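Participant: Quick one: sequence plus predicted model below, questions after.
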Amino acid sequence: LIKWFSNFREFYYIQMEKFARNALMEGVVD
């Protein structure tokens, strides 16, 4: 269960980082 939670947290952080990077790029373009 702990290992699953760790993988989920890692996946969540990667997704948030990707989303933040896209938002930042769009902000710069606009």
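Facilitator: Thanks, I have it. Numbers count the residues shown, from 1 in each chain.

Participant: Could you use CA atoms for every contact and neighbour count after this?
Facilitator: Noted.

Participant: most centrally placed residue in this structure?
Facilitator: Using C-alpha atoms, centre = their mean, the residue of the chain that lies closest to the mean C-alpha position is M16, 2.1 Å off.

Participant: so that one is in which element?
Facilitator: Using DSSP states H and E, M16 sits within helix 2-29.

Participant: quick revisit: how close does the residue nearest to the centre of the chain get to V29?
Facilitator: Shown here: M16 relative to V29, a distance of 20 Å by C-alpha to C-alpha, to the nearest Å.

Participant: got another, please set it beside the one above:
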Amino acid sequence: MNHKHWISVVLNETLSDNEVMKLIENSFSLT
């Protein structure tokens, strides 16, 4: 697995559920 495009997200309620889902969807589109 290529770690070049990995990001870390702290799930401490500063991001909405929708924002987290968008990040996940974007990560899948990169693969």
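Facilitator: Received, thanks. These figures come from a predicted structure and were not determined experimentally.

Participant: Could you get me the TM-score between them?
Facilitator: TM-score for the superposed chains, counting by TM-score structural alignment, normalised by the length of the first structure: 0.51, backed by 17 aligned residues with a C-alpha RMSD of 1.4 Å.

Participant: Now which residue in the second structure aligns to the residue nearest to the centre of the first structure?
Facilitator: The alignment partner of M16 of the first structure in the second structure, by TM-score structural alignment, is S29.

Participant: Likewise for S6 of the first structure?
Facilitator: In the second structure, S6 of the first structure lines up with E19, judged by TM-score structural alignment.

Participant: How many residues are close by that match?
Facilitator: E19 of the second structure has 11 neighbouring residues, counting by other C-alpha atoms under 10 Å.

Participant: can you check F11 of the first structure too?
Facilitator: 12.

Participant: What residues does it make contact with?
Facilitator: With contacts defined as C-alpha atoms under 8 Å, 6 or more residues apart in numbering, F11 of the first structure has no neighbours.

Participant: State the distance from it to E26 of the first structure.
Facilitator: 23 Å.
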